[in-house]
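Q: my questions concern the predicted model and sequence given below.
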Amino acid sequence: MIAIGVEPNGTNINDRCGSTAPALLQETVVASGADIGVALDGDADRLIVVDEKGSIVDGDQIMALIGGELGTAGAAERRRRRRDGDVEPRLERFLEGEGLRLERTKVGDRYVLERMKAGGFNVGGEQSGHMILSDHATTGDGTLAALQLLAELVRAGRPASELLHQFDPVPQLLKNVRFAGGKPLDAPAVQAAIAVGETMLDGRGRLLIRASGTEPVIRVMAEGDDAGEVEQVVDMICDAVRAAAAN
């Protein structure tokens, strides 16, 4: 095992390392010939994985593997092991193909956990790599999720690049719009643009639009089967937000 980014000095948490900056991990995995790399965030409640080729594996692929592995039990067990979280369409289609039910929540691990508790669900997560495995813990635990992945890697006897590529992700685009004040998302023109975008992506993708909780930024994300359409939708909504913020 090769450890990197493990010399804290009180000010260097996530400094060019960890799940938010995985470039060093990618380089180290390839240079050392490692089978897999795991990066945690500052409080270790989420993870991002790097396969042996240096490619990043996000939370959607991790949920697909864990969900699919748990779903290898019988039909009754599959129905019990329902999923909850913020996911993209290809993951949803993959889980449906495995006979697994999926539910969505608002972005944020608190909402995922609340829904898991209410519904008795045992696997929750987000694309950011935040994983909650309620059979083993009551909160997000990146180390626990990593151990689950490593156990499956050993059991399957397949390289990480194969095992952790459960489905082909759809095109996704995220843009941030900074604003000076007010609530641009409440503007009628912005709501109208969002409605048009939802109609354009209906059945072929989804929209996720929210205000940042830490800075004056509106995050506009869209994903779908058509990359050009995704970009068109994101740009249209961003333009509407900028116009509303300027008024």
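A: Received, thanks.
Q: could you use CA atoms for every contact and neighbour count after this?
A: Fine.
Q: what's near enough to touch Thr105?
A: Contact analysis of Thr105 by C-alpha atoms under 8 Å, 6 or more residues apart in numbering lists Asp84, Gly85, Asp86, Tyr111, Val112, Arg115.
Q: tell me which of the residues you listed is nearest to Ala195?
A: Distance to Ala195 across those (C-alpha to C-alpha) is lowest for Asp86, with 20.1 Å.
Q: list the buried residues of the longest helix seen in the chain.
A: In the chain, taking DSSP state H as the definition, the longest helix is helix 227-246. Buried positions in helix 227-246, judged by neighbour count with 16 or more other C-alpha atoms under 10 Å: 229-231, 233-238, 240-242, 244-245.
Q: in the chain, which spans are strands?
A: In the chain, the strands defined using DSSP state E lie at 36-40, 47-51, 56-57, 83-86, 102-103, 123-126, 131-133, 172-178, 205-211, 217-224.
Q: what about those strands, which gets the closest to Ala160?
A: Short answer: strand 47-51, nearest of the strands of the chain by C-alpha to C-alpha, at 5.1 Å.
Q: report the inter-axis angle for the closest one versus strand 36-40.
A: Here strand 47-51 runs at an angle of 160 degrees relative to strand 36-40 (axes from the mean of the first three to the mean of the last three C-alpha atoms, to 10 degrees).
Q: structure B:
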Amino acid sequence: MAGVALFGTDGIRGRYGEFLTERLAERVAFAAGQLIPERSRIIIGRDTRASGVALEGALTAGFIKSGHTVVRIGIIPTPGLAYLALEPGVALAVMITASHNPASDNGIKIFGDNGMKISDSWETQIETWVNSGIEVPNTPSGEVIEDSTAVDRYAKHLIGAIDVRLEGLTVALDCAHGAASVIAPQVLEKLGASVLAIGVKPDGANINAGVGSTHLEALQELVRTSGADIGIAHDGDADRALFVDHNGGIIDGDHVLATLALAMSNSHRLKKSTVVTTVMSNLGFHKAMAGAGIAVEVTAVGDRYVLERLNELGLSLGGEQSGHIIIREQATTGDGILTALTLLALIAKGEVNPGKISQVFESFPQILVNVPVSNKESVMIDPVITEALHDSERELGGSGRLLVRTSGTEQLVRVMAEAETVAQAEKVVTSLVALIRSRYGQ
């Protein structure tokens, strides 16, 4: 297993049974167990993938062989596990999920006792041990506890996060046949909303299959035909949410973030009048924030980088176009259900019109193409491509922008352009993609 790179931008993720095996999971757990005090308490949660059960068993074995107590929570959203990591006595929280990926994939996310993803340094130490070839000793000395009330504690936290009832609101909800299905409908109903739910019948193989935040068509149709006030779509582990307005129009994370930022600014709750977003945020978002006197901090893609900047600067709100929103005073990671509740509370109070969220700013046309390449690192340092990038940037001038970056998990280069017209953006992207394919195409 020498030299295997385990951690990407969001933990360990790959095809179950090929990259991510029970043996690898056990070794990761044993290695992580070496980084915390003896006889520590570790909580493990999972989404609804069938492979999660076997991986849960393997992780449990690795941790008890390193002398720790494992508390198995079962199915829970990733942000729920991160919240429970803050409970007294918890040293690590491990989530088994591949988020929005298909059921054939799975992954491992590890959180520390602060509810945040472990540091790059810890990831490196785990990776080094896993790749060392040292065998896990077959001497279990820890214990296993099943905790059937953990999801209820997270639900109580969510219900207490808003200060208004949701009676009178009809919400269409898509839980992606994932972890949200065990909690999101119940929380909304307890708060008084009328809930029309799809994607709530997980069978181990249907997570994210034609449903959820990456497949909004079913939710759009449900909203249009039911007359719901708004639609909410989660991904497999519910760390993100996208929305659909009453006409079936898609509301992305940029528009949700802008809406929350403006509302928090108006109520003087937006710390330092600053919001954090990533390089993928639309130019229209930046112009809207500037017009409202709100500063924007920009990070690399990934909610861990958004969180780092929030903590570093003492800020209260950040997020991504993909729907990861971090409300720092209430969460340590992106939380799709919390985001939805916060937005619904503003709607219930009359502070936000759900039909106008998509109008909070006008998006610049954005064209994004993922280019499979033979060597993504070489693309980024190729002088011919670099010169073409500079030429394209000059062509766009001050009325657009260009972003070329590598995927954190695949041999892909992402080429994105924004401009005042679709034609301008397409011209720039088409030219660059053709050049990259001609030199590094697979």
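A: That came through, no problem. Please read these numbers as outputs of a predicted model, since none were measured by experiment.
Q: quick one on the thing from earlier: which of the contacts of Thr105 of structure 1 are retained in structure 2?
A: Checked against structure 2 using both residues aligned by TM-score structural alignment, their matches' C-alpha atoms under 8 Å, those keep these contacts: Asp84, Gly85, Asp86, Tyr111, Val112, Arg115.
Q: about what we covered before: quick check: the farthest pair among the contacts of Thr105 of structure 1?
A: Using C-alpha to C-alpha, the two most remote members of the contacts of Thr105 of structure 1 are Asp86 and Arg115, lying 11.6 Å apart.
Q: which one's more surrounded, those two?
A: Asp86 (23 against 19; other C-alpha atoms under 10 Å).
Q: so who does the more buried one touch?
A: Contacts of Asp86 of structure 1 by C-alpha under 8 Å, 6+ apart are Arg104, Thr105, Lys106, Val107, Gly125, Glu126, Gln127.
Q: so how far is Gly59 of structure 1 from it?
A: From Asp86 of structure 1 over to Gly59 of structure 1 the distance is 10 Å, taken as C-alpha to C-alpha, to the nearest Å.
Q: common neighbours of those two, please.
A: Residues touching both Asp86 of structure 1 and Gly59 (C-alpha under 8 Å, 6+ apart) are Gly125, Glu126, Gln127.
Q: and which of those is nearest Glu152 of structure 1?
A: Closest to Glu152 of structure 1 out of these is Gly125 (17.9 Å), distances taken as C-alpha to C-alpha.
Q: from Asp335 of structure 2, how far off is the corresponding residue of structure 2 for Gly37 of structure 1?
A: Using TM-score structural alignment, the equivalent of Gly37 of structure 1 in structure 2 is Gly231. The gap separating Gly231 of structure 2 from Asp335 of structure 2 is 16 Å, by C-alpha to C-alpha.
Q: still on that earlier bit, make JSON lines from the shared contacts of Asp86 and Gly59 of structure 1 and add distance to Leu47 of structure 1 to it.
A: Shown next, in JSON lines, are these (distance: C-alpha to C-alpha, whole Å):
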{"residue": "Gly125", "distance to Leu47 of structure 1": "11"}
{"residue": "Glu126", "distance to Leu47 of structure 1": "10"}
{"residue": "Gln127", "distance to Leu47 of structure 1": "10"}
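Q: now do stretch 124-136 of structure 2: which range of structure 1 does it align onto?
A: Going by TM-score structural alignment: stretch 124-136 of structure 2 matches no residues.
Q: next one: stretch 210-218 of structure 2
A: Alignment of stretch 210-218 of structure 2 against structure 1: residues 16-24, by TM-score structural alignment.
Q: next one: stretch 256-265 of structure 2
A: Counting by TM-score structural alignment, stretch 256-265 of structure 2 corresponds to 62-71 in structure 1.
Q: also stretch 313-333 of structure 2?
A: Going by TM-score structural alignment, stretch 313-333 of structure 2 sits over residues 119-139 in structure 1.
Q: what's the matching stretch in contact with?
A: Here stretch 119-139 of structure 1 makes contact (C-alpha under 8 Å, 6+ apart) with 45-48, 58-60, 62-63, 67, 80-87, 107-109, 112-113, 115-116, 140-142, 145.
Q: may I ask which of the contacts of Asp86 of structure 1 has the most neighbours?
A: Highest neighbour count within the contacts of Asp86 of structure 1, by other C-alpha under 10 Å: Gly125, with 26 neighbours.
Q: any idea how far the spatially closest residue to that one that is not a sequence neighbour lies from Thr11 of structure 1?
A: What sits nearest to Gly125 of structure 1 in space, not counting adjacent residues and going by C-alpha to C-alpha, 6 or more residues apart in numbering, is Met131, at 4.4 Å. Counting by C-alpha to C-alpha, the separation of Met131 of structure 1 from Thr11 of structure 1 is 26 Å.
Q: more crowded one of the two?
A: When neighbours are counted by other C-alpha under 10 Å, Met131 comes out ahead of the other of Met131 of structure 1 and Thr11, with 31 against 7.
Q: separation between that one and Asp202 of structure 1?
A: Taking C-alpha to C-alpha as the measure, Met131 of structure 1 falls 28 Å from Asp202 of structure 1.
Q: buried ones in stretch 143-159 of structure 1?
A: Here stretch 143-159 of structure 1 shows Thr143, Leu144, Ala145, Ala146, Gln148, Leu149, Glu152, Leu153 as buried, counting by 16+ other C-alpha under 10 Å.
Q: so which of those residues is the closest to Ile218 of structure 1?
A: Taking C-alpha to C-alpha as the measure, Ile218 of structure 1 lies nearest Ala145 of the buried residues of stretch 143-159 of structure 1, at 30.2 Å.
Q: pick out the residue closest to the middle of structure 1.
A: By C-alpha atoms, centre = their mean, structure 1 has its centre lying nearest to Gln127, at 0.2 Å.
Q: against Pro216 of structure 1, how distant is the closest residue to Met63 of structure 1 other than its chain neighbours?
A: Nearest in space to Met63 of structure 1, with sequence neighbours left out and distances taken as C-alpha to C-alpha, 6+ apart, is Gly125 at 6.8 Å. Going from Gly125 of structure 1 to Pro216 of structure 1 by C-alpha to C-alpha gives 26 Å.
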